[in-house]
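Visitor: Need a 3D model of the sequence below.
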Amino acid sequence: MRILEIIMQTNDLNETENFYTNNLQLELVEKKENTISFMAGETKLTFEKTTHNENPHYHLAFNIPVNKLEEAMKWGDHKFELVLNQEQGYITTFAKWKAKSFYFYDNNNNLAEFIIRTDLNNHSDEAFSSKNILNVSEIGIVSDKPLELAEQIVKQTGIDYFSKESKLENFVALGDDNGLLIIVSPNRNWYPTDRKAEKQKLSIRIKTDETEITLHLNELGMPSELSEA
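Guide: Below is the predicted model of the structure:
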């Protein structure tokens, strides 16, 4: 599964442009009065100006080459705020997922993540740069009933449950190493922080082997539309 585009909300398009072009050094591909879009590898990352004063918070992860995690952390040292994990370090190992990652905040206080996945075997010989940001491989979806929402998406799209993770009442993962929908309940903290997950307006465009799907969620975390291309 590939995440082709995500559309998130922000209350500050100017600072978002500054962070993603100057700090993350992503290519700016579209700028309109109320939206701005960047390319993160093969994923279009779009921010839409919210009509509310409060800034929405999301969680997303970027895949990078499997041999570039430490180098990426050094590259980002003065570009963004790294987040300590529960062991007071920065790199977290996810043994079941065969993955390692570190976390950081963007200008909107979205919890972002650079992650390597051993099974992708995507080594790179280049010095780390924004060109090594391969795609958005995870996006968090917050729902009062994660299992029910996951089942609805599975039935309507054919996307499968992530084979490396169990289904829990407050945490369900759909997809594979290239693209994951992380569905959680509002009473769950986004690891490794003590911040509660928040239901937010969100759109996700996904490509599977069979089709292309767009999922729209409203401010209550409810799917307002689920359509195939």
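Visitor: okay, CA-based contacts and neighbour counts for the rest of this
Guide: Noted.
Visitor: Can you classify N67 as helix, strand or coil?
Guide: For N67, the assignment made with DSSP: H, G, I helix; E, B strand; the rest coil gives coil.
Visitor: can you tell me how far it sits from S129?
Guide: Distance, N67 to S129, by CA to CA, to the nearest Å: 13 Å.
Visitor: ditto for Y191
Guide: Distance from Y191 to S129, by CA to CA: 26 Å.
Visitor: helix/strand/coil for E15?
Guide: helix.
Visitor: wait, isn't it in contact with N107?
Guide: Yes - contact between E15 and N107 holds when scored by CA atoms under 8 Å: they sit 6.7 Å apart.
Visitor: Also this sequence, please, to line up against the first:
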Amino acid sequence: MRILELSLPVSDVAATARYFRDVLQQPVEGNAVRIGWSTITLVPAGALPVGGVHLAFNVPDDRFAAAIGWLRERAPLQRNPDGIDYFVLESNWQSQSVYFTGPDGMVLELIGRRRLPVGSRSGPFHGSELTSLSEVGLPSTDVDGLRTRLEADFGLQALSPPTPQFAPMGDDEGLLIVVDAARRWFPEGKDLPSARGLQLRLAGVSAGAGLADAAQGWQLRAA
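Guide: This is a model prediction of the structure:
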């Protein structure tokens, strides 16, 4: 699955655009941020609450060490309660991650996945090496029910065994991180998940699929 487009409400469109351009070195045109095959369109949040949004970006796994050094120069990394700021997952994930805080308190993540193609560059890392928007967090009060809908309507499967609190739906190229609305985001365990006003357009899913959660305020549709 690929996350082609994300409409993201923010408190300050211009400031958030500058963050993506200047801190993460992404091309920005107006209110549109281009990250590989993904486009994030920044829209005014208005009365919508901000904070608690989770986004992850794919990085070629062989370039991850360079990416960590690049990120440390731009943003402090989030740590878990034990003070750890670098995380490796084996089993179904085969990944390595670091987390950092973005505008409006977004919980952002760089993730390298071993099953994806390696990079074509060497030397110092640059933000243009981010290949896509890799994950978007979707809170729900019924994780199992939402997982079932995503399986039936979108043809998505869980990347790792789901639980009633957590279900990563999709594959290495793109994941919907379905979480219990009362489960705080890893690694700091401070922020409750939110996706108010988020609208996603997905490729590699069942044609014509669409889904919205009025209570949580997000929408999905097939490309």
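Visitor: one step back: more neighbours, E15 and N107 of structure 1?
Guide: N107 (17 against 14; other CA atoms under 10 Å).
Visitor: Tell me the residue in structure 2 aligned with that one.
Guide: Per TM-score structural alignment, the equivalent position to N107 of structure 1 in structure 2 is P103.
Visitor: Excluding chain neighbours, what is closest to that match?
Guide: T16 (6.2 Å; CA to CA, 6 or more residues apart in numbering).
Visitor: Report the contact partners of that neighbour.
Guide: 10, 42, 103 (CA atoms under 8 Å, 6 or more residues apart in numbering).
Visitor: Please report the distance of the last one from Y19 of structure 2.
Guide: This points to P103 of structure 2. Distance from P103 of structure 2 to Y19 of structure 2, by CA to CA: 8 Å.
Visitor: per the alignment, F64 of structure 2 corresponds to what in structure 1?
Guide: Checking TM-score structural alignment: F64 of structure 2 goes with L69.
Visitor: Spit out the contact partners of the residue positioned nearest the centre of structure 2.
Guide: Per CA atoms, centre = their mean, the C-alpha nearest to the average position across structure 2 is that of L55, at 2.4 Å. When contacts are counted by CA under 8 Å, 6+ apart, L55 of structure 2 touches 106-109, 133-137.
Visitor: Among the residues you listed, name the buried ones.
Guide: 106-109, 133-137 (16 or more other CA atoms under 10 Å).
Visitor: Show me these that map onto strands.
Guide: Among those, DSSP state E puts 107-109, 133-137 in strands.
Visitor: I'd like the residues you listed written out as a markdown table, with distance to L48 of structure 2 added.
Guide: Formatted as a markdown table, those follow (distance: CA to CA, whole Å):
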| residue | distance to L48 of structure 2 |
| --- | --- |
| V107 | 18 |
| L108 | 20 |
| E109 | 23 |
| L133 | 23 |
| S134 | 24 |
| E135 | 22 |
| V136 | 18 |
| G137 | 17 |
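Visitor: And those residues, which is closest to R196 of structure 2?
Guide: G137 (10.9 Å; CA to CA).
Visitor: That closest one matches what in structure 1?
Guide: So, by TM-score structural alignment, G137 of structure 2 is matched to G140.
Visitor: Would you mind measuring from that match to M73 of structure 1?
Guide: Counting by CA to CA - G140 of structure 1 and M73 of structure 1 are separated by 22 Å.
Visitor: Could you do I139 of structure 1 as well?
Guide: Taken as CA to CA, the span from I139 of structure 1 to M73 of structure 1 is 21 Å.
Visitor: before we move on, back to that, just the closest of the contacts of T16 of structure 2 to L202 of structure 2, please.
Guide: So of the contacts of T16 of structure 2, ranked by how close each gets to L202 of structure 2 (CA to CA), first place is L42, at 17.4 Å.
Visitor: The closest one - that's part of a strand, no?
Guide: Yes - counting by three-state DSSP, L42 of structure 2 is part of a strand.
Visitor: which one in structure 1 is aligned with it?
Guide: By TM-score structural alignment, L42 of structure 2 lines up with F47.
Visitor: Verify the stated contact: its match with N11.
Guide: No - taking contacts as CA under 8 Å, F47 of structure 1 lies outside contact range of N11: 9.4 Å.
Visitor: which of these two has more neighbours?
Guide: Using other CA under 10 Å, the more surrounded residue of F47 of structure 1 and N11 is F47, with 23 against 19.
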